[in-house]
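Undergrad: model this:
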Amino acid sequence: MPSDTAHPDRSRQKGDPVRSIWRRIFRTKPVGEIIAEGGHGEGGELKRSMSLTQLTMFSVGATLGTGIFVILGEAAPLAGPAVVVSFLLAAVTALFSALSYAELAGTIPVSGSSYSYAYATLGEVVAWVCGWCLLLEYAVSVSAVAVGWGQYLNEFFGQSTGWRIPAALSGPPGIDGGVVNLPAIAVVLLATVLLLRGASESATANAVMVVVKIGVLLFFCVIAFTAFDSDNLTPFAPLGMAGLSAAGAKVFFSYIGFDAASTAGEEAKNPRRDLPLAILLSLGIVTLVYVLVALASVGVLPWQRLSGSEASLAKVLEDATGSAWPSVVLSLGAVVAIASVVLTVLYGQTRILFAMSRDGLIPKVFQRVSPRRRVPAANTIIVSAFVAILAGLVPLGRLADATSIGTLFAFAVVNVGVIVLRSTRPDLPRNFRTPLFPLTPILGVLFCLYLMVNLDRQTWAVFAVWTLVGLAAYFAYGFRRSRLAQAAGACRPH
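TA: Purely as a prediction, here's the structure:
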């Protein structure tokens, strides 16, 4: 019988079980193994069909949603006309994390995004917590977005035809006479049908929606600039740097979603080249649109009149034209914008679950690939059904706000991952390298931590409870069933 000294892990397990458990939960998955498994699931492999344009549109589609339609009315009272600079400040903050995502997406081009990057650099339990947080962020946020889609659809119908969906069919139980939110369920089902048809078909539909919503926002800018008054820009920063920074923190969350392309690593035609470009291009496009919209808005209306209005852009158009019809066009743009977000976020959720299932951390059903369409069909149906129930029947309330912390945690993990991988695997081919390393990822971590610390107690409470539930699930299932654990067990002598 082989001695324990021939098997150091076994010896440590007998001598120091705490250290053994510690080593097991922080075991990392070799980068080569992660890449080799890319695209493969139970029953087949995913289809590489997405171009650079489609990947860029995916990230734009996930980012450019309800934020710009409502955030201006919340941020302008904090910064005044300098809210334009606040959008640039938030973009720079997002850029630090975007650069880290770009490097890791080009180095480890797989479906799992930040979950897979964490598995390769920081260990299994960190990857699990990262994936678990993204489950909350994706599922709850897309449900909330679907609810918002119903509200904007009602607004569009009301402005264009005078008819509105009855309250009983446009809200969850207990909210303003609601029974079931049918529009929210409908947009989730529509996205599901597109996703089941294939990744390329979904990407094409999303690209069309992105073109429409960017077109609507550019239409807004053209109309607004006809009534631009430079006097509205003075004083430019009435509330000083403190107000400008506070508005920057507020609008930062409008940039969440630029990482969506990284979840398509196994369906991109040329992932090592295209994923980094798609992430950075999408951030640039979204920033340009945000800055133009913000500048047009504060140039038409005094910033005090933008305060607290969810229809702030509609107010700008009405003031610029003296007519209500441009608001109808804007409402249509919001409907399309939100539908695009539902599609892209649902896609990202299913691909992260696909990667987690392939690693053995969740049941195998999530990695089964449809032979005909070459998409994770069962995964997509399960996730969409869950999201549709949340959106249609559950009052989400402030829980949707708590999802931001999970995203910031994932961003911080990716920034740390770049530093770790540069140290442990400097030999890996990197099509894109984060500039000014290690300053850039360090600043990315610090900005994420700063924004996390400034979130309210309720958000932290939800995050803490969700993390504890996730750790319990990991130790009950994934700790022993993960493929790394199974491989280690197979290597032990009997």
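Undergrad: CA only for contacts and neighbour counts going forward, please
TA: Noted.
Undergrad: where exactly do the helices run in the stretch 101-250 of the chain?
TA: 114-121, 124-160, 182-197, 199-225, 240-252 (DSSP state H, counting those that start in this stretch).
Undergrad: tell me the most buried of these?
TA: helix 114-121 (a mean of 28; mean count of other CA atoms under 10 Å).
Undergrad: second chain to compare with the first, below:
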Amino acid sequence: MTSSHDAPAPGPAASRPGDTGRPPARMAGHLRLPGALALAITIVVGSGALVSPGIAYHQAGPSALYAWLVAAAVTVPLLIVFARLGADLPGAGGVAGFVQAGFGRTWAAGVEVLLLGTFGLGIPAIALTGGFYVQQIPGLHAVPAWAAALALLALAGTSVAIGGSVSSRIQIALALVMTAGLTAAAVLGLSGGDPAGHLPPAELSELTVGVMALGAVFFAFTGWEMLSFTTEEYANPRRDFPRVVVISFLTVTTLYVLLAWAVQTQLSEDDPKAASAPIHAVVSAVAPGLAWVVSVLGVLIIAANLVGAVWAASRLVMSSAREGLLPRPLARLSTAQGTPPRHAVAACVVVFGAMVLATLSDTLSLSVLLTVAGQNFFLLYLFSAAAYGRLRTGARRAFGAGTAVVLGLLALTFDPLHLAYALALLLTGYLVARRRQAPTASVPA
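TA: Just a heads-up that it's a prediction; the model follows:
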């Protein structure tokens, strides 16, 4: 991760491998608006869209629709922060890079460890969701979800390792298919029932019930913080990153509300299918003959989501290795087009695969993984807002500080054990960085 004052300016020399065949120092600037927008949609829309509508509905009943609307409203100021910071501070460090620019290396290290611990829960959850959808495909019911999840992780890692330019073209095609398919599923669910009769009552008490499901829902609005780790690869981050944030937010918010409304229209809140494959259950209720199409679409969505997630996670690992928090070999780039950090990609796939296997015990569940990861990502927005306020002046500083305070108050509604997990990760990184800096500080100039 590099701060804005020491990062080389984007340009031909920084965006392609050197002529000597040696690995370049920075990622290639190959992402333009279409590819960056496709990557944003496939990073954000994934297991959250496929599972969270059912989990929130189970927790809050019809009031769950309020959770989606509140999450979207809360996300707006956060995305303003991300759009500006991502444009001004492009780099593989993402959120940690923002914190480093605002509060220094020790706090950035804490955020890096928090991110690593969050990716370590969220990305395996995405893979497991894909495994459940694989089981819904005719003829594949006997395939263990964990085995399918490992296969999807391996495919995602391979796609990222072959190079960013190739991966972005794959993401464009997948983004078009998944957006069209999910929109069709939502419209089908709404047209096959009485959607107006399943709206939540317009009462403050119902709104409060919906807000209590914010932790489960917010995971579906995570992804832009992952996207921030790819800005080093933008050809023109200052121009394109804000555009990508705005367009992708409008697209996915509309899609989420339609899907959540369709789930509430077609399913009962205690339906067991609502907690594992709600979109599949919605289409099965209206058009049973098309259920297999939803299963295949679900697998494609998860595959696309995993490519984006592994892409972002590997950039975080690479950036942390550059800073010395992780082993230096993980920062090594290849000489392939897009200069992927293949060591970092491989490390991510191995760790995430191990977490998938850990869910075979009774100590972890898909719901827990999604909820904890979603709440941790929420805290990352808080840190970004604080960094924004620190780096700005006047009204923009007040905006950043105010946003951070509001997010802090909302975070108090999270499970105390989940908050303790996030705090332990943050302090671990902070203390490790402080300890490594101490000897250096004692050496006379």
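Undergrad: which one of the helices of the stretch 101-250 of the first structure lies closest to L275 of the first structure?
TA: Of all the helices of the stretch 101-250 of the first structure, it is helix 114-121 that lies closest to L275 of the first structure, at 13.4 Å by CA to CA.
Undergrad: on average, how far is the closest one from the matching bit in the second structure?
TA: Superposed on the second structure, helix 114-121 of the first structure shows a mean distance to its aligned partners of 0.8 Å (mean CA distance after the TM-score superposition for the first structure).
Undergrad: what are the buried residues along the one helix or strand F399 of the second structure maps to?
TA: When elements are assigned from DSSP states H and E, F399 of the second structure belongs to helix 394-411. Under the neighbour-count criterion of 16 or more other CA atoms under 10 Å, helix 394-411 of the second structure has 397-401, 403-404, 407-408, 410-411 buried.
Undergrad: which helices and strands does the helix or strand following that helix pack with?
TA: Counting by DSSP H and E, the next helix or strand C-terminal to helix 394-411 of the second structure is helix 416-442. Helices and strands touching helix 416-442 of the second structure, by 3 or more CA pairs under 8 Å, 6 or more residues apart in numbering; DSSP states H and E, are helix 105-135, helix 366-391.
Undergrad: the longest one aligns to what range in the first structure?
TA: Counting by TM-score structural alignment, helix 105-135 of the second structure pairs with residues 124-154 of the first structure.
Undergrad: have a look at how far, on average, that stretch is from the second structure.
TA: Averaged out, stretch 124-154 of the first structure is 1.3 Å away (mean CA distance after the TM-score superposition for the first structure).
Undergrad: returning to what we had before: which stretch among the helices and strands packed on helix 416-442 of the second structure comes nearest V351 of the second structure?
TA: helix 105-135 (7.3 Å).
Undergrad: contacts only, for L306 of the first structure.
TA: By CA atoms under 8 Å, 6 or more residues apart in numbering, the contact set of L306 of the first structure is 72-73, 76-77, 312, 315.
Undergrad: wait, I meant G240 of the first structure
TA: A79.
Undergrad: by contact count, what packs against the helix holding F399 of the second structure?
TA: Partner elements for helix 394-411 of the second structure (3+ CA pairs under 8 Å, 6+ apart): helix 64-88, helix 366-391.
Undergrad: quick one: distance of that helix to the chain centre.
TA: Distance, stretch centre to chain centre, for helix 394-411 of the second structure: 22 Å (CA atoms, centre = their mean, to the nearest Å).
Undergrad: and if you look at stretch 14-30 of the first structure?
TA: 31 Å.
Undergrad: from the contacts of L306 of the first structure, which single one is nearest L277 of the first structure?
TA: Minimum distance to L277 of the first structure across the contacts of L306 of the first structure is 28.3 Å, recorded for L72 (CA to CA).
Undergrad: the first structure: which residue goes with C348 of the second structure?
TA: Looks like C348 of the second structure aligns to V383 there (TM-score structural alignment).
Undergrad: burial check on that match, number of neighbours?
TA: 20 (other CA atoms under 10 Å).
Undergrad: for it, which non-adjacent residue is closest in space?
TA: Leaving out its chain neighbours, the residue that sits closest to V383 of the first structure by CA to CA, 6 or more residues apart in numbering is T350, at 6.9 Å.
Undergrad: ok so, going back, relative to P8 of the first structure, which of the helices of the stretch 101-250 of the first structure is closest?
TA: helix 124-160 (20.2 Å).
Undergrad: could you check the angle helix 182-197 makes with that closest one?
TA: 120 degrees (axes from the mean of the first three to the mean of the last three CA atoms, to 10 degrees).
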